[in-house]
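*Asks:* What follows is a predicted structure for the sequence shown.
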Amino acid sequence: MTDSSKPDDDAEDEALPELCDLCGAVVSGSTEWYALVPDSSSIHAVDARFDGKRLVVGCVKEHLAELIKQYKRRPFVDAELWAGKIARALQKYEGRISEEDLAAETGLAPNQIEAAATWQNIEVLRWREQFGKDGPDPSP
């Protein structure tokens, strides 16, 4: 008898299908279109070279063009990018990092770290104003 609550080993090895970032359609090897777009909210888990860049996929060339157009309209906010770099460093060091080490780890100058903290604080206040202290209501 097998435990139906455990995923099948073969299923774990199968890659999940790629979805179009615009319409959600499944894309196949013959219909995928990719682009790297600027996005200050995109922070790579470990490699800072990929910070501020997002890989998007379209199921057809027209959907990719629309995605590129949408990201061109989105403002690139340096302080948002810097806040993400700081968050990654804080997570890596479990919140225990000196100001000097934080600057070295992120490559940010003290004024950039201050601007990132200010941006983050403003975003928290904006979030609370919009959704309340506990965040959005998950119920429909």
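*Replies:* On my side now, so go ahead. On a predicted model such as this, the values are computed, not experimentally measured, just so you know.

*Asks:* contacts and neighbour counts: CA atoms only from here.
*Replies:* Fine.

*Asks:* and whichever helix in the chain runs longest, which residues are buried?
*Replies:* In the chain, with assignment by DSSP state H, the single longest helix is helix 110-131. Neighbour-count burial for helix 110-131 flags 112-113, 115-117, 119-120 (criterion: 16 or more other CA atoms under 10 Å).

*Asks:* Please convert the residues you listed to a markdown table, extending it with distance to Tyr71.
*Replies:* Listed next are the buried residues of helix 110-131 as a markdown table, based on distance: CA to CA, whole Å:
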| residue | distance to Tyr71 |
| --- | --- |
| Gln112 | 24 |
| Ile113 | 25 |
| Ala115 | 23 |
| Ala116 | 21 |
| Ala117 | 24 |
| Trp119 | 20 |
| Gln120 | 21 |
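
*Asks:* quick check, nearest of those to Asp13?
*Replies:* Gln120 (38.6 Å; CA to CA).

*Asks:* what ranges do the strands span in this protein?
*Replies:* Taking DSSP state E, the strands of the chain run over residues 18-19, 26-27, 33-38, 53-58.

*Asks:* here comes the other one, which I'd like you to weigh against the first:
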Amino acid sequence: MVGKSILLVEDNRQDEMLIMRALRKINLANTVDVVRDGQQALDYLFREAEFAGRPASDPAVILLDINLPRINGLDVLRRLRADSRTGLLPIVLLTSSDEEKDRLTGYEEGANSFVRKPLDFTEFAETAARLGVYWLLTNEPPVK
């Protein structure tokens, strides 16, 4: 559905390219905004610093890496869930972490989903495409 956007919080440019390619391949015409660390993600979502003039629309889903510079993804998740402006935004932890404690913490802190980045290129692209279809076309978000 055009009009819905994705916020990709990813510091690995190779992973970013794979995700972008997978979404284009399935013809999702949605905007994908990319930020490279946890502080940028918070600034983007709260419209602060370099994003102060950003339009007042929230992404349909946030694809959030856990291992980020400056502020890690789990801390970003905590801050977003603690604020009424972002408390209901769908957040998918998309990470290479295979740590059970990360998965448990993610869900305890309010992640909507925990997806491990596959190591295989084709499988990674398929996973990204399925995420895009689900969160942009299938999921019914709450009405504020």
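*Replies:* Happy to help now that I have it. All values derive from a computational prediction rather than experimental measurement.

*Asks:* Mind checking the TM-score on these two?
*Replies:* For this chain pair, the superposition-based TM-score is 0.28 by TM-score structural alignment, normalised by the length of the first structure; 65 aligned residues with a CA RMSD of 4.5 Å.

*Asks:* rewinding a little: other SSEs contacting the longest helix of the first structure?
*Replies:* If you count contacts as 3 or more CA pairs under 8 Å, 6 or more residues apart in numbering; DSSP states H and E, helix 110-131 of the first structure packs onto helix 78-92.

*Asks:* Just want the angle from the helix it packs on to helix 110-131.
*Replies:* 90 degrees (axes from the mean of the first three to the mean of the last three CA atoms, to 10 degrees).

*Asks:* what residues does stretch 114-124 of the first structure touch?
*Replies:* 79-83 (CA atoms under 8 Å, 6 or more residues apart in numbering).

*Asks:* Recalculate using a threshold of 7 Å.
*Replies:* With contact meaning CA atoms under 7 Å, 6 or more residues apart in numbering, stretch 114-124 of the first structure is reached by 79-80, 82-83.

*Asks:* Nearest approach to Glu66 of the first structure belongs to which of the strands of the first structure?
*Replies:* Of all the strands of the first structure, strand 53-58 comes closest under CA to CA, at 8.9 Å.

*Asks:* Next, count neighbours for Glu100 of the first structure.
*Replies:* Using other CA atoms under 10 Å, Glu100 of the first structure has 10 neighbouring residues.

*Asks:* next one: Leu55 of the first structure
*Replies:* If we define neighbours as other CA under 10 Å, then Leu55 of the first structure has 13 of them.

*Asks:* which non-adjacent residue is nearest it?
*Replies:* Leaving out its chain neighbours, the residue that sits closest to Leu55 of the first structure by CA to CA, 6 or more residues apart in numbering is Leu36, at 4.5 Å.

*Asks:* Do you have the helices of the second structure handy? List them.
*Replies:* For the second structure, the helices defined by DSSP H occupy 13-25, 38-46, 73-82, 100-108, 121-133.

*Asks:* Pull out the buried residues from the fourth one.
*Replies:* Going by neighbour count (16+ other CA under 10 Å), the buried part of helix 100-108 of the second structure is 102-103, 106-107.

*Asks:* And the third one, by the same measure?
*Replies:* With burial defined by 16+ other CA under 10 Å, the residues of helix 73-82 of the second structure counted as buried are 73-74, 76-78, 80-81.

*Asks:* re earlier: out of the buried residues of helix 100-108 of the second structure, which is nearest to Leu8 of the second structure?
*Replies:* For the buried residues of helix 100-108 of the second structure, the residue nearest Leu8 of the second structure by CA to CA is Gly106; the value is 16.9 Å.

*Asks:* Test my guess that that closest one contacts Leu74.
*Replies:* Yes - between Gly106 of the second structure and Leu74 a contact is recorded at 6.5 Å, counting by CA atoms under 7 Å.

*Asks:* First residue to last residue on stretch 43-63 of the second structure, what's the distance there?
*Replies:* 16 Å (CA to CA, to the nearest Å).

*Asks:* cool, and stretch 27-34 of the first structure?
*Replies:* Using CA to CA, the two ends of stretch 27-34 of the first structure sit 11 Å apart.

*Asks:* thinking again about what came up before, now the contacts of stretch 114-124 of the first structure in JSON lines, with distance to Arg128 of the first structure and neighbour count?
*Replies:* Shown next, in JSON lines, are the contacts of stretch 114-124 of the first structure (distance: CA to CA, whole Å; neighbours: other CA atoms under 10 Å):
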{"residue": "Ala79", "distance to Arg128 of the first structure": "20", "neighbour count": "20"}
{"residue": "Glu80", "distance to Arg128 of the first structure": "18", "neighbour count": "23"}
{"residue": "Trp82", "distance to Arg128 of the first structure": "22", "neighbour count": "27"}
{"residue": "Ala83", "distance to Arg128 of the first structure": "18", "neighbour count": "24"}
